[in-house]
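Engineer: structure for this input, please:
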Amino acid sequence: MRIEVFAAHWGNNDLPPEVFIDKVAAAGFDGIEMSLPLDAALREEWTDRIAKAGLQLIAAQWETVFHSDFELHRAALAELLDNACLARPVLVNTHTGKDFYTQAQNAELIDLAAAISAKHGVPIVHELHRSRFSGHPMLLLPYLAQYPELPLTADLSHWCCACESLLEDQPHTLAQVLPLVRHVHARVGHAQGPQVADFRAPEAKPALDAHLAWWDAIVALRRAAGAERMTFTPEFGPAPYTQTLPYTQQPVSDAWEQNVAMLQLLRQRYPTD
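Structural biologist: Now for the predicted structure:
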């Protein structure tokens, strides 16, 4: 099974496309995870540049966060997922629904995503993320009863924050969720937040070890299932995800450096079969 590691565009949005793509390739990533412009010409400019650099693409959809009204959210989700699938990415990672929508409303959005995925032949996976339908284990589990094969992106840093723990007391929940994971956001969270200051620091070791154990289990499950690839995106984000000093707002660490260091850790830990 191939382990492929993607660079997050998040936090690098100020860079021109060619500068960011060169930076990604030089660091040794396999591809880029990003939200694509709705303008077809701009979308194709990005996808052409990425392909010419020998990189792969994971498309991301998160902009539905701006639509709290359900009808507007549903319309935006359809437009954004269609646009993402037109780029023919490896997969589409989506922030789906809201934690305050009814189960029927969120289920309608899950069904919509499944229909768009089938239409384009592109996998669409739903990210575990605060404020979405999957923002807490007890929010997600009813949907797993309804959709036992629901494809997920594991960003378990959000659940650490939401549950104020490293999920030590929820092995039964993880046993239901980890087999459904098709993509991982490799950020390390902790009981009081979604991102440690530096995952290499000794004080972050308990959190890092917990995340590595989850990722090990996911990789083992995908290998056992005969999957050809497993994808990871190191996703340490800019401020305010990166902690800052008071008054000066100076970041205490460099998110890009963290992501490259996580790339190197993943390469060492999960050699390709």
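
Engineer: from here on, just use CA atoms for contacts and neighbour counts.
Structural biologist: OK.

Engineer: now the helices for the stretch 1-150 of the chain?
Structural biologist: Assigned by DSSP state H, counting those that start in this stretch, the stretch 1-150 of the chain shows helices spanning 17-27, 40-52, 70-86, 103-120, 137-146.

Engineer: to compare with the earlier structure, here is another sequence to fold:
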Amino acid sequence: MPRLLVLQSIWGLDQCPGFDVWNDLETALQAVIDAGFDGAGTNLVRKERTAVTARFMNERGLAWEAQVLAGSADELARYADEAARLGAHHLNVQVRGPLDRVADAVRLMEGMEVVRRAAGLPVFYETHRARLSQDLPFFLRLLDALPDLPLTADLCHYVVAGEWDLPIDAAKHAAIDRVLRRAHAFHGRVATAHQVQAPIGGHHQPWLDLFAGWWRRGFDHWRARAAAGDTLSFMVELGPPPYAVVDSQGRELTDRWQEAQRLKDLVRGLWQQA
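Structural biologist: The predicted structure follows:
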């Protein structure tokens, strides 16, 4: 039966009270698992952090997401080999960009697709600001040319980059749905028109409702095409400042770890409804 894996971003524990991911990562990872997460995610460029995460998760039969920034097929091939060797559940790729011409983007992704299809693990391309996928109309034209690109849907970037305000109109919902139909993994936080990471609930509840609705729809699309035994990952990715909102003294306005656990529970509830 298809399963949901809810992961916790290790970057999302940086500067988080009670955690020291720089000097005592194993304790942090144990706290993540004790809190009910199914694994974690880390960037391959942080070699020591990746080695600890891979060993910790692999020994326990748990999942971890490898993350990279790549700008060529050759670069992607090196990262894919490394992630497969280390036993990652999948490789999440932010593609360098943006580019000016869709034709150039298509050429770049065609080369990366050759690598992805031959890789020893699943490879997904993340939707993200300041990357190839930054501009949603541009990215949808890329999907017109290459409709089978497997994506990691990090939808907050389109909301804040486009300054989308509520209510979201039908055209924007339709555009997001095209991304969701290609989503093979998710990164999760709640954004607003002007904040990439907003506190959860309170006066931001309408934004939480928006993202929850999108995630639920993405789960529906994924389950419609999933085979028995497939796993979908959702990584809770509440980052440290400047992603997190702070007061005049630099203190975060919310308890980021508590919010991460709230998102985990919310996402699992959406999965049960899907």
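
Engineer: superposing both, give me the TM-score.
Structural biologist: For this chain pair, the superposition-based TM-score is 0.85 by TM-score structural alignment, normalised by the length of structure 1; 261 aligned residues with a C-alpha RMSD of 2.4 Å.

Engineer: trace R181 of structure 2 over to structure 1, please.
Structural biologist: In structure 1, the residue paired with R181 of structure 2 is P179, using TM-score structural alignment.

Engineer: how about its match, what does it touch?
Structural biologist: The neighbours of P179 of structure 1, taking C-alpha atoms under 8 Å, 6 or more residues apart in numbering as the test, are 218, 221-222.

Engineer: quick revisit: which of the helices of the stretch 1-150 of structure 1 sits closest to A227 of structure 1?
Structural biologist: helix 103-120 (18.8 Å; C-alpha to C-alpha).

Engineer: and the longest helix seen in structure 1, how far from structure 2 on average?
Structural biologist: Longest helix of structure 1, by residue count under DSSP state H: helix 205-224. Following the fit onto structure 2, the mean deviation recorded for helix 205-224 of structure 1 is 0.9 Å by mean C-alpha distance after the TM-score superposition for structure 1.

Engineer: where does the next helix or strand after that helix end up in structure 2?
Structural biologist: Toward the C-terminal end, the helix or strand that comes next after helix 205-224 of structure 1 (DSSP states H and E) is strand 229-233. Residues 231-235 of structure 2 are where strand 229-233 of structure 1 lands when matched by TM-score structural alignment.

Engineer: now the matching stretch, how far from the chain's geometric center?
Structural biologist: Relative to its parent chain, stretch 231-235 of structure 2 has a centroid offset of 9 Å by C-alpha atoms, centre = their mean, to the nearest Å.

Engineer: contacts for it next, please.
Structural biologist: 2-9, 40-41, 184-188, 222.

Engineer: got the angle between the helix or strand where L265 of structure 1 lies and strand 229-233?
Structural biologist: Element membership for L265 of structure 1 (DSSP H and E) is helix 255-269. Going by axes from the mean of the first three to the mean of the last three C-alpha atoms, to 10 degrees, helix 255-269 of structure 1 is angled at 150 degrees with respect to strand 229-233.

Engineer: quick check: buried residues in helix 255-269 of structure 1?
Structural biologist: Residues 255-256, 258-263, 266 are the ones in helix 255-269 of structure 1 that count as buried (16 or more other C-alpha atoms under 10 Å).

Engineer: other SSEs contacting it?
Structural biologist: strand 2-8 (3 or more C-alpha pairs under 8 Å, 6 or more residues apart in numbering; DSSP states H and E).

Engineer: neighbour-wise, give me the winner out of the contacts of stretch 231-235 of structure 2.
Structural biologist: Q8 (30 neighbours; other C-alpha atoms under 10 Å).

Engineer: tell me the contacts of that one?
Structural biologist: Contacts of Q8 of structure 2 (C-alpha under 8 Å, 6+ apart): 32, 37, 39-41, 235-237, 260.

Engineer: for these, which one is nearest H90 of structure 2?
Structural biologist: G41 (9.8 Å).

Engineer: map the closest one onto structure 1.
Structural biologist: Using TM-score structural alignment, G41 of structure 2 lines up with E33 in structure 1.

Engineer: burial count for N83 of structure 1?
Structural biologist: 20.

Engineer: if I look at it, how far off is I58 of structure 1?
Structural biologist: Computed as C-alpha to C-alpha, to the nearest Å, the N83 of structure 1 to I58 of structure 1 distance reads 13 Å.

Engineer: again with D198 of structure 1
Structural biologist: 25 Å.

Engineer: the more surrounded of the two?
Structural biologist: Using other C-alpha under 10 Å, the more surrounded residue of D198 of structure 1 and I58 is I58, with 25 against 21.

Engineer: nearest residue to E126 of structure 2 in space, please, no chain neighbours.
Structural biologist: Residue nearest to E126 of structure 2 in three dimensions, not counting chain neighbours: T152, with 4.4 Å by C-alpha to C-alpha, 6 or more residues apart in numbering.

Engineer: in contact with A114 of structure 1, which residues are there?
Structural biologist: I124.

Engineer: with D177 of structure 2 instead?
Structural biologist: 214, 217-218.

Engineer: and it, what helix or strand is that in?
Structural biologist: helix 170-181.

Engineer: okay, buried residues for that helix please.
Structural biologist: Result for helix 170-181 of structure 2 [16+ other C-alpha under 10 Å]: buried residues 176-177, 179-181.

Engineer: what do you get for stretch 133-148 of structure 2?
Structural biologist: 133-136, 138-140, 142-143.

Engineer: and the residue most central in space within structure 2, helix, strand or coil?
Structural biologist: The structure's structure 2 has its C-alpha centroid closest to H187; by C-alpha atoms, centre = their mean the separation is 2.5 Å. Under the three-state scheme (DSSP: H, G, I helix; E, B strand; the rest coil), H187 of structure 2 adopts strand.
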